[in-house]
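>>> I'd like to go over a predicted model; first the sequence, then the structure.
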Amino acid sequence: MKFSQSIFLPIAAIALTLSSASFADNNQRRIDIDSKVVTEHKAKINNQRFSYTVATGTQPVWDDKGDAIATLQYTYYTRDKVDDRAKRPLLISFNGGPGSASVWMHLAYTGPRVLKIDDEGYPIQPYGVKDNPYSVLDIADIVYVNPVNTGYSRVVEDKDGKLLSKAEQKEQFFGVKADIKYLAEWLNTFVNRNERWRSPKFLIGESYGTTRVSGLAHELQNSQWMYINGVVLVSPTDIGIKRDGPIKAANRLPYFAATAWYHKALNANLQAKDLDELLPEVEQFTINELIPALAKGGFIADDEKRRIIKKMAQYAGLSETFVEQNNLDIPTQFFWKELLRDRGQMVGRLDSRYLGIDKRDAGESPDYWAELTSWLHSFTPAINHYLREELNYKTDIKYNLFGNVHPWDRSGNNTGENLRLAMAQNPYLKVMIQSGYYDGATNYFDAKYTLWQLDPSGKMQDRLSFKGYRSGHMMYLRHADLESSNTDLREFIKAALPKEGQAAKY
């Protein structure tokens, strides 16, 4: 359903400016530190018709002295006419980068309005948005949060008109630990303001956002005393769980096989198999034969090496010569260039279904990322149109799909271990991973490996799950996977809600 006529409240009428010095000069381009615009809409989602309210605004980040040092822009969706908000889940959504705005899942996955794209995820003009009948808004309220320097979120001036220095900004915002710490504080304020302390809470993050939410699950429980029911990792990073050496090299092969199968680059026997039949075969070879072979390095026996090279070449759609020349360790950028070199095409990084053309067919890596340029076609105009014209949030600040957050401090990344500890501390907490088979940046078999290593004891297996999809990093861009991934998310949320009277105990 098209959204109904909205009730627009001007920003100036409801903005609460915490630092008047920051906005004394109206001729300068700045974002309000504390603001909110509320609009009302209608939708048909999961075969239910209902109204919902959207609050679009900014909320401060405070330092230890209680002064605003930044403001984060958010978009908060609540279903109307809910009898008991305390029983209704709150889904807190982050994207990654680091430095990426929370636009991707907002306008393409879980939100009630999504991009106008074709069924495979390619842009269509005129750009814009349409209804998402699969959104999880039917069962959960959702808030999309933009960290500092993404979306409209910015560092702000103090009462003397000064910004934090670059070094101070990095210390406060731009690193694994700093990011988690200030976002946990910000979420505490958000939950307070919106009276959601009693609601079941879920974190969902994509790509680097999985590092963020893995760390937040622990930080919220141990520093904010806010306990989470579920964490969803979409196209996860390693979350601090090491997978180097033979593991790193071998884990790429199932992704190579999926991509080669999609582009019909396998031999006839393998190509005739369905992907669901092919991938388990390749995974078993990877675990039982390829990893042990790579562990032997240059001391592997000649006959074993020839056998492994032949199998790898068959599964990856590459020549045996190419595999041998790379010592059985094929870098992903080489693969993206090599797989369809004879066709004069290269494949995408984040989604290898996408094709591009380079200046030269020769070379070791693509000239550009075909999938990302395709996505930016539609996401950029869509989010600017949607926020301004449908949600009535108007500002001259540029919406940063990708913001300046570098150099990012990646030291001390123990987020995977912290997620395990959060699960151990909280018997309610469940974790689900969602991955696309054609994602070459955070490949699906790495994600499976991370899931297996998350809890070495195996005592929490029943609270860990994996879902795979026939698309890439943003698996929801393919229409069939938009439906199935939301269905999986909806079922995960329901399953993570304790039964009436069920205590949090072992």
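Great, that's in hand.
>>> rest of the way, CA atoms for contacts and neighbours
OK.
>>> next, count neighbours for the closest residue to Asn443 other than its chain neighbours.
Residue nearest to Asn443 in three dimensions, not counting chain neighbours: Tyr255, with 6.2 Å by CA to CA, 6 or more residues apart in numbering. For Tyr255, the neighbour count with other CA atoms under 10 Å is 27.
>>> gap between the strand ranked longest in the chain and the chain center?
If you go by DSSP state E, the chain has its longest strand at strand 48-62. Relative to its parent chain, strand 48-62 has a centroid offset of 20 Å by CA atoms, centre = their mean, to the nearest Å.
>>> same for that strand, what does it pack against?
Strand 48-62 sits against strand 35-45, strand 68-79, helix 176-193, with contacts defined as 3 or more CA pairs under 8 Å, 6 or more residues apart in numbering; DSSP states H and E.
>>> and the residue lying closest to Val54 once chain neighbours are set aside, how close does it get to Phe466?
Using CA to CA, 6+ apart and skipping the chain neighbours, the partner closest in space to Val54 is Tyr77 (4.7 Å). Distance, Tyr77 to Phe466, by CA to CA, to the nearest Å: 27 Å.
>>> next, the one to line up against it:
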Amino acid sequence: MLLRSLTLTIALTLSLAAAPAFSEERPGVLKLLPQDAVTEHEATIGGRKLDYTATAGTLDLFGQDGNQTGAIFYTAYTAKNAGANRPLTFAFNGGPGAASAFLHLGLVGPRILDFGPQARDGAHAKLTDNPESWLDFTDLVLIDPIGTGWSRTAKADDAKDYYSVGSDAQSIAKAISLYVAHNNRAASPKYLLGESYGGFRAAKVAGALQESQGIIVAGAIMLSPLLEAQLMFNADEFALGAALELPSLAAAEMDRRGAFSAEKQTEAERFALGDYLTTLVGPEPSGDAAKAFYAKVSGLTGIPEDVVTRSRGFLGNAFAKNSGKEKGEVMSPYDAGFASPDPYPESDYDRGDDAILDGFTRAYGGAFSDYARNELGFKTEMTYSLLDNDVNRQWEWGGRGGGSRLQASVTGDIRQLLASNPSFHLLIAHGYSDLVTPYGVSRYVVDHLPQSLAKDRVQLDVYRGGHMFYTNADQRAAFTADAKAFYAKNGGIQPSD
């Protein structure tokens, strides 16, 4: 669906020379990073005209010897004449290895990438104005972790020092602290917004800010977050993981048929944690009981009954190649309702690139690079790294709060944040048909938080679509409205705004 039109006036406060002004004082590849670019803008956001300042720049990191070790790229949007106590939200994506352009141009920024009427055309995507930018109710700072975007270490070999749960959280916390200090924002209520691994990161960063920087956040918004890896990554081996995943498969099947129903979705959730779970936990069913069970699961998910039977009802690895096999289609785990032509129809395994992650959403990278250069005045010859798989492969899940990938968890972090900070509030948002981080896992985590901590402070909202449901204009608008209400409810929007 096409976005509504928006009036945007840009007045550059910099001299945009043809060649970028590099900083020769910086070591190594950091020489390619220009000075911070500051531009002034006027836009119609949230139904009103808003004057704001955009800053595209870097925050420098230093070692104990006083030498610069790296630089973190960020983009900040601040409303003019709004006061020093306006909410301030720091946003980052996940991966690990993803830059913030997804959230930036997909959800919260004043400019947004439109993928066309079907929300999937990356080749003809157009940057347009975002009338529902979160700048309506909070200032924004979009952060790219080391190894993503234009964030780099001075020495290439040093980058791996940032590729772990603990060091990543500490570096982001340091960047946030530097921004707050440089811009005199200590009085602002501070929020964190993280997508996917970024949701996991938000919990870790909140803890690091509190412990090492003396900054206590007012709340966090976790979008399609990783919360409990053991309930996600073993869904084809363990009954509880499979049961928490099943509602997402049911939602995807209804979407593919154009028959989504909240009532039917609730029925699928009850079945998943009822007969489905108890059957998977027990011995393999047989006879008429087995036939009835597998037929029920097949009807809910659209996966052929023989495939359901062969897998004993564990479907995480079966949905991609079987949900649309008769049409020669393959489904994406990022949205199990999203069908695309199967590049390897002769194979029983999903061998091709993902049509969402490796397809149209890659356009965010080129679009942001062009936007930063031509509208924000940040000109560099460095390549903007949207999604670096090498970062993901090198990631160390061990160390403080990490453990192995299968043991990754932030449930304990969430409990500690709620317990130690009575002002902390949490909003978790998911897409119904997301198989990468199924909403059922987050619901399980939320349902098992002590009510003494979670009551009126933790909410879970679910929207139509998948991992990046915000690429759909209707769902993006609904989520933005809910986010605005979340800030207002928690004292994050001042009357003068």
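Yep, it's here. Values in this document were obtained by computation on a predicted structure and should not be read as measured data.
>>> quantify their similarity with the TM-score.
The TM-score (TM-score structural alignment, normalised by the length of the second structure) is 0.89; 473 aligned residues with a CA RMSD of 2.6 Å.
>>> wait, is the residue nearest to Asn443 of the first structure part of a helix?
Yes: applying DSSP: H, G, I helix; E, B strand; the rest coil, one finds Tyr255 of the first structure inside a helix.
>>> give me every residue that touches the counterpart of it in the second structure.
Aligned against the second structure by TM-score structural alignment, Tyr255 of the first structure finds its counterpart in Ser248. Ser248 of the second structure makes contact with Ala336, Tyr432, Ser433, Asp434, Leu435, Pro438, Tyr439, Gly440, according to CA atoms under 8 Å, 6 or more residues apart in numbering.
>>> same thing but 7 Å
By CA atoms under 7 Å, 6 or more residues apart in numbering, the contact set of Ser248 of the second structure is Tyr432, Ser433, Asp434, Leu435, Pro438.
>>> about what we covered before: settle this for me: the residue nearest to Val54 of the first structure is touching Thr56, isn't it.
No: look at Tyr77 of the first structure against Thr56 with CA atoms under 7 Å: they stay out of range, at 8.8 Å.
>>> distance check, the match of Tyr255 of the first structure against Ala259 of the second structure.
As judged by CA to CA, Ser248 of the second structure and Ala259 of the second structure stand 14 Å apart.
>>> cool, and Ala339 of the second structure?
Ala339 of the second structure is 16 Å from Ala259 of the second structure, where distance means CA to CA.
>>> check His430 of the second structure too.
Taking CA to CA as the measure, His430 of the second structure falls 20 Å from Ala259 of the second structure.
>>> more crowded one of those two?
More neighbours surround His430 than the other of His430 of the second structure and Ala259, with 29 against 12 (other CA under 10 Å).
>>> would it be right to say that the more buried one lies in a strand?
Yes: assigned with three-state DSSP, His430 of the second structure falls within a strand.
>>> list the contacts of it.
When contacts are counted by CA under 7 Å, 6+ apart, His430 of the second structure touches Leu223, Ser224, Tyr439, Asp461, Val462, Tyr463, His467.
>>> so the last one: helix, strand or coil?
Meaning His467 of the second structure. Secondary structure state of His467 of the second structure, per three-state DSSP, is coil.
>>> quick one on the thing from earlier: and among the helices and strands packed on strand 48-62 of the first structure, the most buried is which?
Highest mean neighbour count among these (mean count of other CA atoms under 10 Å): strand 68-79, with a mean of 23.
>>> packing partners of it?
strand 48-62, strand 141-145, strand 154-155 (3 or more CA pairs under 7 Å, 6 or more residues apart in numbering; DSSP states H and E).
>>> tell me how far the shortest one is from the chain's mean position?
So the one you mean is strand 154-155 of the first structure. Between the centre of strand 154-155 of the first structure and the centre of its host chain there is 22 Å, according to CA atoms, centre = their mean.
>>> other residues contacting the helix or strand just after that strand?
Counting by DSSP states H and E, the next helix or strand C-terminal to strand 154-155 of the first structure is helix 166-173. Helix 166-173 of the first structure has contacts (CA under 7 Å, 6+ apart) with Ala178, Asp179.
>>> how about helix 166-173 of the first structure: buried residues?
Buried residues in helix 166-173 of the first structure, defined by neighbour count with 16 or more other CA atoms under 10 Å: Gln169, Lys170, Gln172, Phe173.
>>> still on that earlier bit, most neighbours per residue, which of the helices and strands packed on strand 68-79 of the first structure?
When you average the neighbours per residue for each of those (mean count of other CA under 10 Å), strand 141-145 leads with a mean of 24.
>>> what about it, how far off from the second structure?
Following the fit onto the second structure, the mean deviation recorded for strand 141-145 of the first structure is 0.2 Å by mean CA distance after the TM-score superposition for the first structure.
>>> what residue of the second structure takes the place of Leu137 of the first structure?
The alignment partner of Leu137 of the first structure in the second structure, by TM-score structural alignment, is Leu135.
>>> ok so its match is a helix residue?
Yes: with three-state DSSP as the criterion, Leu135 of the second structure is part of a helix.
>>> so what's the spatially most central residue of the first structure up against?
Nearest to the mean C-alpha position of the first structure, counting by CA atoms, centre = their mean, stands Glu206 at 1.1 Å. By CA under 7 Å, 6+ apart, the contact list for Glu206 of the first structure reads Phe94, Asn95, Gly96, Leu233, Val234, Ser235, Pro236.
>>> likewise for Leu386 of the second structure?
Residues near Leu386 of the second structure by CA under 7 Å, 6+ apart: Ala98, Ala99, Thr148, Gly149, Gly365.
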